[in-house]
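Asks: Everything below, folded, please.
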Amino acid sequence: MRPLVLSLAAISLVACGGGGARSTGSDASAIRGAIGGGARPSAAAAQAQPAAAAGAWTSLFDGQTISGWHNYKTPGAPVAGWSAVNGELVRTGPGGDLTTDKQYTNFEFELEWKVESGGNSGIIYRIDPASEVSYTSGPEMQILDDTKHPDGKNPLTSAGANYALHAPPAGIVKPVGEWNAVRLIVNGNHVEHWLNGTKAVEYELGSPDWETRRQASKFATWTGYGRAARGYIALQDHGDRVYFRNVRIKELP
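Replies: Prediction:
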């Protein structure tokens, strides 16, 4: 994401969540399994994990094509800068944010990501299609190499954060080169970011607390920020190589 103008004190909320193997259909637990081919969450984490809402999961990446996506503001045009490589969705060059063809209202969104050294990206949601750029309307779950990127020095802009507004607990992001499991829940005004089995942040869009934080950030003058009840989801092109897999979504009532 872009540099932070003014930040608040970091607030850490700890719980647990999920991520894991590629799956479709009603198998809501499969993606919460092994990350990068190994360990599963602890028994305590599994017990504390929130129950998935009823509904069908839909895969948004088949490992071979980029069907169902477009570069922001260019629907219908060939995708530039993003490729399917060895079953992974990779930002390989300039092209702009990779954006879902479909708009979503309430949903659970899951994927795994990894970045190269110093890498930066993000998951931006409920993007108003009228916005000139995605991040002026859509809130962002930060993707980052916390150890090498300058944003990693500020908890409010570290991996898992609600960028510039809510900080995650320290130490929940995996080292560079390892896969990180994301679960993003957006239901009405309620939002949860889960990273590697930990609830990174939780907030209510439009609440007095959220509004206070927004007014104290660079978003203060962006009147449409966080206001859309429905919109696109995008994977941010921040100029760095970033990898995604196991991308899927479940729409909520």
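
Asks: going forward, measure contacts and count neighbours with C-alpha atoms only.
Replies: OK.

Asks: Against Thr198, how distant is Glu204?
Replies: Glu204 is 18 Å from Thr198, where distance means C-alpha to C-alpha, to the nearest Å.

Asks: Give the residue farthest from the middle of the protein.
Replies: Here the chain reaches farthest from its C-alpha mean at Ala43, the gap being 25.1 Å by C-alpha atoms, centre = their mean.

Asks: What distance do you get for that residue to Gly197?
Replies: In terms of C-alpha to C-alpha, Ala43 sits 11 Å off from Gly197.

Asks: now swap in Asn162 and tell me
Replies: 17 Å.

Asks: what do you get for Asp237?
Replies: 25 Å.

Asks: same question, Val85
Replies: For Val85, the distance to Gly197 - C-alpha to C-alpha - is 27 Å.

Asks: More neighbours: these two, which one.
Replies: Per other C-alpha atoms under 10 Å, whichever of Val85 and Gly197 has more neighbours is Gly197, with 25 against 14.

Asks: excluding its backbone neighbours, what's nearest that one?
Replies: Nearest residue to Gly197 in three dimensions, chain neighbours excluded: Gly17, at 3.9 Å (C-alpha to C-alpha, 6 or more residues apart in numbering).

Asks: How about the secondary structure of that neighbour?
Replies: coil (DSSP: H, G, I helix; E, B strand; the rest coil).

Asks: For burial, what's the neighbour tally of it?
Replies: Neighbours of Gly17 (other C-alpha under 10 Å): 26.

Asks: run this one through as well so I can compare:
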Amino acid sequence: MILAMSGLKASTPENRGLYADRLIKLASRLEETRYESYALNYLNALLISRHVPENRKPVIRKLLDRCREWTSIYDGNSSEGWIGDLSGYVFAEDEIQCLEGSGGEIYTASEYSDFILRFEFKLWPGSNSGLGLRTPSSGNAAYVGMECQIIDNSSEKYANLNPYQFHGSIYGVQPALRGAQRPVGEWNFQEVRCQGRRVTVVLNGKTILDIDIDAVSENGTLDGKDHPGLKRTKGHIGFLGHDDPVAFRNLRVLDLTSN
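Replies: Just a heads-up that it's a prediction; the model follows:
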């Protein structure tokens, strides 16, 4: 960052606009991937720099506004903002942990319609969990809402699962691509976008699911069951434990409803 700003300062006046454009593009890329906090610091520095042309400042302010709209949904040490079977999880040390032999379903107290969710998760051998999307706070989330699978794809005990049961899949509806999951014990980064009828899942930088909900369920679902939750346009985000250890951290949401 310091070197980049030094380059801007050293640039000739006629080239400062082009140099600023490159830095703004870099900040935009940081926000688009997973580093919105870094982008925020970067953009603040650009905004106050006297070497950035004034006609670039509106673009910088717009990007700053977007970075500031990201909201953490976990305070790092308590269950505040969460509802459900809270006793099955440990909320401490910047992580939410579902313990072995424990679990159950927990949900954000707030509901979301169109949003981007970013988080990290860590699996243990044979871990199985789920991510509830636009789900009510009761009932089987895979059917009354949507369940995006969180599971150890490498476990031998899951070798014969249906394709729609592997990680990142919308359970019973659409399988996700495999091959992007990191080894058990390492942290994975995942982004889930729900916007209108489209659901996109990016795992460790690779898009593993990108579907139109209506299109993939038009002729029935893959598991042959009724999924009324696919029609929902709003609901909670949740973690759907299955008595297996899983850890989550760095959870944040960008509400797209007004964008």
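
Asks: quick one on the thing from earlier: isn't the residue nearest to Gly197 of the first structure right up against Ala44?
Replies: No: in this structure, Gly17 of the first structure is not within contact of Ala44 by C-alpha atoms under 8 Å, at 10.8 Å.

Asks: hang on, the earlier thing: of Glu204 and Thr198 of the first structure, who's got more company?
Replies: The neighbour comparison of Glu204 of the first structure against Thr198 (other C-alpha under 10 Å) goes to Thr198, with 26 against 16.

Asks: In the second structure, what residue corresponds to that one?
Replies: Superposed on the second structure with TM-score structural alignment, Thr198 of the first structure falls opposite Lys206.

Asks: ditto for Gly231 of the first structure
Replies: Matched to the second structure by TM-score structural alignment, Gly231 of the first structure sits across from Gly235.

Asks: Can you name the residues that contact that match?
Replies: Applying C-alpha atoms under 8 Å, 6 or more residues apart in numbering to Gly235 of the second structure gives the contacts Glu111, Tyr112, Ser113, Leu133, Arg134, Thr135, Pro136, Gly145.

Asks: ok, now how distant is the first one from Arg198 of the second structure?
Replies: Spelled out, that is Glu111 of the second structure. The gap separating Glu111 of the second structure from Arg198 of the second structure is 18 Å, by C-alpha to C-alpha.

Asks: Same question for the last one.
Replies: Separation of Gly145 of the second structure from Arg198 of the second structure (C-alpha to C-alpha) stands at 14 Å.

Asks: Among those two, which residue is more densely surrounded?
Replies: It is Gly145, of Gly145 of the second structure and Arg198, that has more neighbours when counted by other C-alpha under 10 Å, with 26 against 14.

Asks: Distance of whatever residue of the first structure lines up with that one relative to Gly118 of the first structure?
Replies: In the first structure, the residue equivalent to Gly145 of the second structure is Gly138, according to TM-score structural alignment. Note on Gly138 of the first structure: its distance to Gly118 of the first structure, by C-alpha to C-alpha, is 24 Å.

Asks: Tell me which helix or strand the residue nearest the centre of the second structure sits in.
Replies: For the second structure, the residue nearest the mean C-alpha position is Arg118 (2.5 Å; C-alpha atoms, centre = their mean). In this assignment (DSSP states H and E), Arg118 of the second structure forms part of strand 115-123.

Asks: Contacts for that strand next, please.
Replies: 34, 151-152, 184-195, 245-257.

Asks: Over in the first structure, find the residue span that strand aligns onto.
Replies: Using TM-score structural alignment, strand 115-123 of the second structure pairs with 107-115 in the first structure.

Asks: what distance separates that stretch from the centre of its chain?
Replies: Remark: stretch 107-115 of the first structure is offset 6 Å from the chain centroid, using C-alpha atoms, centre = their mean, to the nearest Å.

Asks: what's the mean gap between it and the aligned bit of the second structure?
Replies: Comparison of stretch 107-115 of the first structure with the second structure after fitting gives an average deviation of 0.5 Å (mean C-alpha distance after the TM-score superposition for the first structure).

Asks: and Pro139 of the first structure, what is it in contact with?
Replies: Neighbours of Pro139 of the first structure in contact, by C-alpha under 8 Å, 6+ apart: Ile124, Tyr125, Arg126, Ile127, Asn162, Tyr163, Tyr225, Gly226.

Asks: Can you find the partner of the third one in the second structure?
Replies: Which is Arg126 of the first structure. Aligned partner of Arg126 of the first structure by TM-score structural alignment: Arg134.

Asks: SS state for that match?
Replies: strand.

Asks: Now it. Nearest residue, chain neighbours left out?
Replies: Gly235 (3.6 Å).

Asks: Now do Gly179 of the second structure: how many residues are near it, please.
Replies: Gly179 of the second structure: 12 neighbours (other C-alpha under 10 Å).

Asks: An error on my part: the question was meant for Gly177 of the first structure.
Replies: Around Gly177 of the first structure there are 15 residues (other C-alpha under 10 Å).

Asks: Give the equivalent position in the second structure for it.
Replies: Using TM-score structural alignment, the partner of Gly177 of the first structure in the second structure is Gly185.

Asks: and that match, what does it touch?
Replies: Going by C-alpha under 8 Å, 6+ apart, Gly185 of the second structure touches Lys122, Leu123, Trp124.

Asks: rerun that using 10 Å as the cut-off
Replies: Counting by C-alpha atoms under 10 Å, 6 or more residues apart in numbering, Gly185 of the second structure makes contact with Phe121, Lys122, Leu123, Trp124, Pro125, Val246, Ala247.
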